[in-house]
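Visitor: Curious how this folds, go ahead:
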Amino acid sequence: MASSDQQLRALLAADRAVTADRVAALSQDIEAIVEAARLVATDDEHDPEGSTIAFERSQTTAFLADARKHLDDLDSALERIEAGDYGRCELCGQPIAPERLLARPAARTCINCAS
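Guide: The predicted structure is shown next:
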């Protein structure tokens, strides 16, 4: 089981690194979009480019929120490993199947409770 724990910890750490990079990149994208919009006098309602800029900002903001939530989920999973609670369903208390944890290392619930 120790090998499996090490594998899951490695998956979580790798996913966390990629996700942290994604959060940083999306944050920069939002800053660039906001700065570009500030420098150009556009009227979102009447300028054809205005709606595109608003959509791009909204979409990037949603992607950033998703990435931040995933990062929080990964951090929580790493904390559960340290506390010895990793791999137990938060709803029913039963073990989460190893296959589920390999597919979704940050999973908090077993398949039955996730449905």
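
Visitor: For the rest of this, base every contact and every neighbour count on C-alpha atoms.
Guide: Fine.

Visitor: centroid residue for this protein?
Guide: By Cα atoms, centre = their mean, the chain has its centre lying nearest to residue 70, at 2.2 Å.

Visitor: Quick check: what element follows the helix or strand where it lies along the chain?
Guide: Applying DSSP states H and E as the criterion places residue 70 in helix 48-83. The helix or strand immediately downstream of helix 48-83 is helix 98-103, counting by DSSP H and E.

Visitor: Give me the buried stretch members for that next one, please.
Guide: By 16 or more other Cα atoms under 10 Å, the buried positions in helix 98-103 come out as residue 101.

Visitor: And the next helix or strand after it, how far out from the chain middle?
Guide: Remark: after helix 98-103, the chain's next helix or strand is helix 111-114, criterion DSSP H and E. Remark: helix 111-114 is offset 20 Å from the chain centroid, using Cα atoms, centre = their mean, to the nearest Å.

Visitor: Would you do the same for the sequence below? I want to compare the two.
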Amino acid sequence: MADFERFRILLEEERGRKLALLPALRADISAANAARQDSNVDDEHDPEGATIAFELSQASALLNQSSAGLAEVEAALHRISDGTYGVCAVCGGPIAEGRLEARAWTLYCIEHSGAGRRHGR
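Guide: This next block holds a predicted model:
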């Protein structure tokens, strides 16, 4: 049986990192939007406009990824609280401690690790 308190601490640290990152990403998006609005040029034909569009796209993708990661971490913390942490969502078997050390928020044992990609997670 895994030491769930250790994983709770790891997950809380990861949640803290993600929560600290989100405001910076939102600020980057706001800055890119402001730069885009201040520019009266066509993004498609202006090299600076393309840079702004790229930065906006990149920051938006990172924000979405970080928000999704935060949701996964919070769901894992909830599973610790309700006693279902460390149990594979596919087979109901235990998730190896080494796998939990690598991805403390995982829902799947190593055998079913591709299940999330097949189900859009």
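
Visitor: The helix holding residue 70 of the first structure packs against which elements?
Guide: Secondary-structure packing of helix 48-83 of the first structure (3 or more Cα pairs under 8 Å, 6 or more residues apart in numbering; DSSP states H and E): helix 2-39.

Visitor: Quick one: list the elements packing against the helix it packs on.
Guide: Using 3+ Cα pairs under 8 Å, 6+ apart: helix 2-39 of the first structure touches helix 48-83.

Visitor: do that again at 6 Å, thanks
Guide: If you count contacts as 3 or more Cα pairs under 6 Å, 6 or more residues apart in numbering; DSSP states H and E, helix 2-39 of the first structure packs onto no helix or strand.

Visitor: what inclination does that helix have with respect to helix 48-83?
Guide: Relative orientation of helix 2-39 of the first structure and helix 48-83, computed by axes from the mean of the first three to the mean of the last three Cα atoms, to 10 degrees: 150 degrees.

Visitor: And helix 2-39 of the first structure, what's buried?
Guide: Under the neighbour-count criterion of 16+ other Cα under 10 Å, helix 2-39 of the first structure has 8-9, 11-13, 15-16, 19-20, 22-23, 26-27, 29-30, 33, 37 buried.

Visitor: With stretch 72-85 of the second structure instead?
Guide: Going by 16+ other Cα under 10 Å, stretch 72-85 of the second structure has these buried residues: 72, 73, 74, 75, 76, 77, 79, 80, 84, 85.

Visitor: which residues in the second structure does stretch 12-21 of the first structure match up with?
Guide: Aligned by TM-score structural alignment, stretch 12-21 of the first structure corresponds to residues 11-20 of the second structure.

Visitor: post-alignment, that stretch versus the first structure, mean distance?
Guide: For stretch 11-20 of the second structure, the mean distance from the matching residues in the first structure following superposition reads 0.4 Å, by mean Cα distance after the TM-score superposition for the first structure.

Visitor: distance between that stretch and the chain's centre?
Guide: Stretch 11-20 of the second structure has its C-alpha centroid displaced from the chain centroid by 10 Å (Cα atoms, centre = their mean).

Visitor: what do you get for stretch 59-70 of the second structure?
Guide: Worked out by Cα atoms, centre = their mean, stretch 59-70 of the second structure lies 6 Å from the chain centre.
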